[in-house]
Every structure is written in structure tokens, then in C-alpha cells.
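Fold the stuff below for me.
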Amino acid sequence: MRILLHDFGCYAFIIPLARWLADQGHQVLHLSAKELVGPRGTPVHQEGDPPGLAFDTVRLGHPFTRYALPRRMLDEYRYGRGLARKSLEFRPDLILSANTPPLAQAVAFQNARRRRIPCVAWVQDIFSLGAAPMVERLPKPIAALALAALRRLEFGTLSQSAGLIVIAPSFLASLQAHGVRQPMTLVQENWAAPTQATLERQKSWADTQGIGGSKIILAAGTLGRKHDPALLARLASDLTKDPEVRLIIVSEGPGRDHLETLKTARALPNLILLDYQPAAQVPAMLASADIGIVQLNAVANGMSIPSKVYSYAAAGLPILAAIPQTNHAAWLIRHYGLGLVVEPDDHPGFIAAARRLLEDASLRQACGAAGLAFTGQHGNIAAIGGRIMAFLEEVRGLTPQD
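Next up is the predicted model:
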């Protein structure tokens, strides 16, 4: 089968899936957004890669706009056209599209349906449910119309897809509540794999950053509207009592900019702000940390599950989470003993949980070991790939062919 695997965010865990699918004899084109600013995997050929694996990108010519709605919608449209052109060149038998913004996905899927190519949407986030803060900047009547149109676009595209992959059962309820009742649906959690740096527990990254020997609390990834930078600043303020502790934020964008302002205003020398690190450095970065922070605001519950839970667990990193207790990630952390969870608005509880993890080495060790065990149980790419491939073959078999 010729499979176009569109990985908009270029997630590190999806690239091995492309490689595994090609190992099974399929022709696989892994596509990602060239100019999306954020943490990225490394979509490049490795020695021993199967001949049927190819990597390419969709380009806009400028960074993808995240937070300014009119410019974002224009970028989404242009991106969808670019994705459709790549599809036309590759001529796939099936498209699997992960975490693609609604308008871009609608444009690409509409083009594919005209050519009778089945399209499977891999739902990592429900964009329109989190768009309210961005849309509310518009005048009220226009904002209401824009939000309704965005939801019709997203849920309509998902309803018309040939199949859906969702990352937790809770997503099914959210989609069904908005009229999406797709009979061809697979629930497949995200995953991560242990890295060599994790197993060796090297501290090279911290030494390079000039913070070797410190206790490191790490928050790495996007700081967007689903997160609370002020909570991180409050934690940094509390940690000034302990000169050996550093709070490292690895991010870019408005949330990072806000933390820059707070760092200066509150004189927080222990708050270290870094840009996104090259993918090759991420394993060493995770191995250098003692605790990993996961955030998700209450407004984003039901539309998002922090994937950092999987990457931190795979690194043997104890998790400090400020996320709704009903979120699937919170259940994972509690059920498997991966760390400590508090509600996102419980700032005193968050700081107390951080203190508990910092002061209890045996707890950190137990959480780290639980993370590696969890990853061993849930991160088998052959088992995951087999489930996804069987689903894709079933979807294709139900799609009328020319």
C-alpha cells in the first residue's frame, strides 16, 4: 500500500511508525510542516532504512501563524493546498493525517475524496474546542459566528473522513457530543520509546548548559493557551529558597515571552529559559532532569491529552502534573505511579507536590522506574504498528475504488 503519513507537528513518536510501516513492505511518505515552530522529531533517513520510506515537508515560506486568527486561517488554507499538491504527486492509496488544523485538513481531505483516496484523521487535539480564547478577541457577533463556523468545519471534516484514530476513549465522548459518530474508529494511545541517554543517565546536557550538579525541574514543550506560565513563575519564586534547584523552561512563543517578563520583574535567577533543543539533544536533556512538569488548564480538558506524559515516562523522569483529575493523562499518572497530580488551579498544592518530589529521592526513583515499566508495556512499536496497519487496511477495504 502507498501510505501518505502526514505528521503536521513532526512528533518524535510518529516517525518510528513511518519506519515500521515501510519495514512491512509499504511505500510510505512521511510529511510534516516545515515552518511550524515547536519541538520536533528528526525525519531523516538512517542507515538500514527500508527503500520504501521517504521524508518530505510542506512549506509556507514563513513560520506558521498560531495565535492571530485571520493570518492563521490563511496559513491553514495555504498549507492544505500544499498538502494536497504533495498528495497529488505521491498518489497514495490512503492518507493518515495527524493533528492537522481544521481548515488545512478540510482542504486536503476534500481534494483526496475527489480522487477516491480514503482519509483517516488521527485526532491528537480537538482544535475548535480550544479556539474560544483566540476567537473572543473579535467583536461578539463575529466571534460567535466564527467559532460556530470553525466547529462545523472541524467536526464536519471528521464526520466525512473514512476513519478516525483517537488517543483516548474520552475523545469519543467529546466528538459524539458534537455530532461526530464515525463507525470506523480506533482508540490508540500515544507512546514513546526509552532512549540510550535515559538508560545511561548521562548529565552531559546539564553540564553544557552550565547547570551541572543542580537539581533540575524541567518543563519542555509548547507554552500556549492550554498552559499557565504564571504557575511556573510562582514555583520558581518558591524555589529561590533552595539554591541547588533550577527550573528549566525549554520553549518559544508568547508563553515563553511572558516568563521572560516575569523573570526580570520578580528577580528569578533560578528560572532558566531556553529555546527548543535540537532533536538529537532531547534524550540528554531529559536524562539531565530530576522532575518533569506537565500542564493543562481546565478549559482544555476533554480536547487535549499532554503527550509529555509519555516522553517523560519513557525517560524514567518523575512527573509533576497540574492537570484536571478527569484527564486521561492524570489517570495514567495515578494508575501507574508515574508521579504526582494536582488540579491546574491548585497553586499551593503544585508547589507542595514539587517539594515532596525534590525532598524524597526514593519517591523519585519509584516514579522513574514505574515510567520505564509503563513504557515497556505500552511502547512496543510492532504491536502498535500492527493495530494501526490492520485498521488502515480495513478502512481501505471499505472504500469504493475506481
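
From here on, just use CA atoms for contacts and neighbour counts.
Fine.

hey, where'd the helices end up in the stretch 201-350 of the chain?
204-208, 229-239, 254-266, 282-288, 308-314, 328-336, 347-359 (DSSP state H, counting those that start in this stretch).

Among these, which comes closest to residue 182?
helix 328-336 (21.3 Å; C-alpha to C-alpha).

Now the second one, please; I'll put the structures next to each other:
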Amino acid sequence: MGLVKILLADYSGHPFQVQLARELARRGHTVRHVYSASFQTPKGNLTHQPGDPEGFEIVPVRNVAVFAKGTFYARRRQEIEIGHAFARQVADFRPDAVVSNNAPLDTQRVFQKAASRYGAKFVFWLQDIYSEAISRVIPRKLPVAGHAIAAWYRHLEFSMLKSSDRIVAITQDFVPILTAKGVASDRIAVIENWAPADELPHYPRDNDWAASNMPEGLRIIERNEAGFTGAPGEDAVLLGALACLAAEPDLRKRLGDNGRAYAHKTFDIGEIGDRFCAVLQDA
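Next up, the predicted model:
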């Protein structure tokens, strides 16, 4: 992949997206990372750090007024407003490729049109299928118009997905949903989310929060043969797993090694960067 200009837009400003932006810049690409400073959510490392690569910049965009999170019509107006702010970044930066993540559908619509207007490839990084959530919530809040609004957003979301140059889905579960709506499977790449391991704080594993909040039954453990799972309340399953692990040291080691290998592979920003570069190359 030749060196290109990449605008990576993460509406939320979360940690691993800006880590990816830094990684792409370390590879020699010119990268502008844009996020909404008005959207109220925990943010990642969004200030310039010593050692940040050349060609990397972080640009916040903002709404004029405080973000109206709980009111549908006011929120929609502000999401369109931020979409135009993202679009101005496209006009100013003139990227070869745009990667958009976590953007509400009204924001994404304005943003995608700007990418097309200025000839940039558009990669839709799909964290969630927003129109499904809208279809559950809006008809309850707006009984008269809600179903028509939900139908519009379903049409809008899948139209934008179909017109994107590439889609990065965070789970294989999204693929059959996308293909059923007419998205070509060869335009979909599955790259699971990760965490910037070097930014994670280290605390004792055995703590009160973990004892009361860590869920069982995670598919990731089963898929990678990294342990046993059971639903809450299945005491016999838990006791059986503990007895098995206590009696079989080789099994304990194998499961632990598998879990460690999964974390090293999944959180390796170099490998993740390779996969995103392949997506951009094919866009």
C-alpha cells in the first residue's frame, strides 16, 4: 500500500481508534484523527504525545450548543450539524480515504456525501447496526411517526453500507445481516475491537468488583479454548470445572496459554494495522 492521506473519524473519541490512527501514521501515512468533543462519553488519548509520528494530527469538532442527548429532534439536528463539521474536515484535508466509526446515521449521511464529493474512498467501520436499536426505541417514544422514522433509518443505514467502498464489521455476526440486505460479501472485512494494552491500568485480578461483576458464558473464551464457561446460577457446572482444573495441571496450562495467545494476537496493534491497511488497499 502506497503512502496516502487518511481521515480517521471516530465520533465518540474512544481509545483504540486513536491508537489505530497513530499506528497508521507510524507507517508513513498522513493521518488526521477527528472526533466529536461535544458527545458526552469517556475519551481516549486525544492529546499529542511525545513520540507521536510526523504526519499525525488530532482535530476535535464541536456543536454550537450543549449536546441534547435525550431529545430526538434536537439530537438529530445536532448530529447533522456535526456531520457538516466532519464534512468540512474532508474539504480541508482532502484525504485519499475516510474511515468512519461510531457516527450516528444522520452524521454519517452528511459525512459520506462529502467523501464522495471530494473523491475519497469511504470505509464504514460498523460498530453496531443503529437502525435496529432505532426500530426498537423510536416507535415507543413517538407512537404516531415512530414506525415511519424507523423505516427511514433502516433504508438510510443499509443504503450507506451498500454504497461504501469497504465495510469493517466488528463481529462475524454482522456479515449475514449485511449480505441479506445486498452488501457484497467481498467488500466486508471482520476486525474485532481491541484495547490499547499498554494504556490499560494494572490492578489485582482478585478484587471485589471482579467477584461481583465479571460475567460468565463469554463466547470468546469458548471459541479460543481459553477456559470453561457457565451461566449464572449453574453451580454444578462451576464446581465441575474447578475440580477438572484442580486435577489437570496440563489442562490449566493449555487454557492459560490459549488465553494469553488470544490477547497477544487480538491486541497487537501492528497486526491490526496490517489488516486495516489491507482494507484500505482494496477500497
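
Now render the helices of the stretch 201-350 of structure 1 as CSV, adding distance to residue 83 of structure 1.
As requested, the helices of the stretch 201-350 of structure 1 are arranged in CSV below (distance: least, C-alpha to C-alpha, whole Å):
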stretch, distance to residue 83 of structure 1
helix 204-208, 36
helix 229-239, 33
helix 254-266, 27
helix 282-288, 28
helix 308-314, 27
helix 328-336, 31
helix 347-359, 42
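
quick one: which helix or strand includes residue 69 of structure 2?
Following DSSP states H and E, there is no helix or strand that holds residue 69 of structure 2.

pretty sure it is touching residue 75, no?
Yes - under the criterion of C-alpha atoms under 8 Å, residue 69 of structure 2 makes contact with residue 75 at 5.9 Å.

So for the two, which residue has more residues nearby?
Between residue 69 of structure 2 and residue 75, residue 75 has the larger neighbour count (other C-alpha atoms under 10 Å), namely 15 against 12.

For residue 193 of structure 1, see how far away the alignment partner in structure 1 of the more buried one is.
Alignment note: residue 75 of structure 2 maps to residue 72 in structure 1; criterion TM-score structural alignment. To residue 193 of structure 1, residue 72 of structure 1 is 33 Å away according to C-alpha to C-alpha, to the nearest Å.

now swap in residue 342 of structure 1 and tell me
On the measure of C-alpha to C-alpha, residue 342 of structure 1 and residue 193 of structure 1 end up 26 Å apart.

With residue 134 of structure 1 instead?
35 Å.

Looking at the two, which is more packed in?
residue 193 (20 against 15).

quick one: secondary structure of that one?
coil (DSSP: H, G, I helix; E, B strand; the rest coil).

Against residue 265 of structure 1, how distant is it?
For residue 193 of structure 1, the distance to residue 265 of structure 1 - C-alpha to C-alpha - is 40 Å.

Check residue 71 of structure 1 too.
Taking C-alpha to C-alpha as the criterion, residue 71 of structure 1 is separated from residue 265 of structure 1 by 32 Å.

Have a look at those two and say which one is more surrounded.
Ranked by neighbour count (other C-alpha under 10 Å), residue 71 of structure 1 and residue 265 place residue 71 first, with 13 against 9.

residue ranges for the helices of the stretch 1-150 of structure 2, please.
For the stretch 1-150 of structure 2, helices defined by DSSP H, counting those that start in this stretch occupy the ranges 15-26, 72-93, 105-117, 130-141, 146-163.
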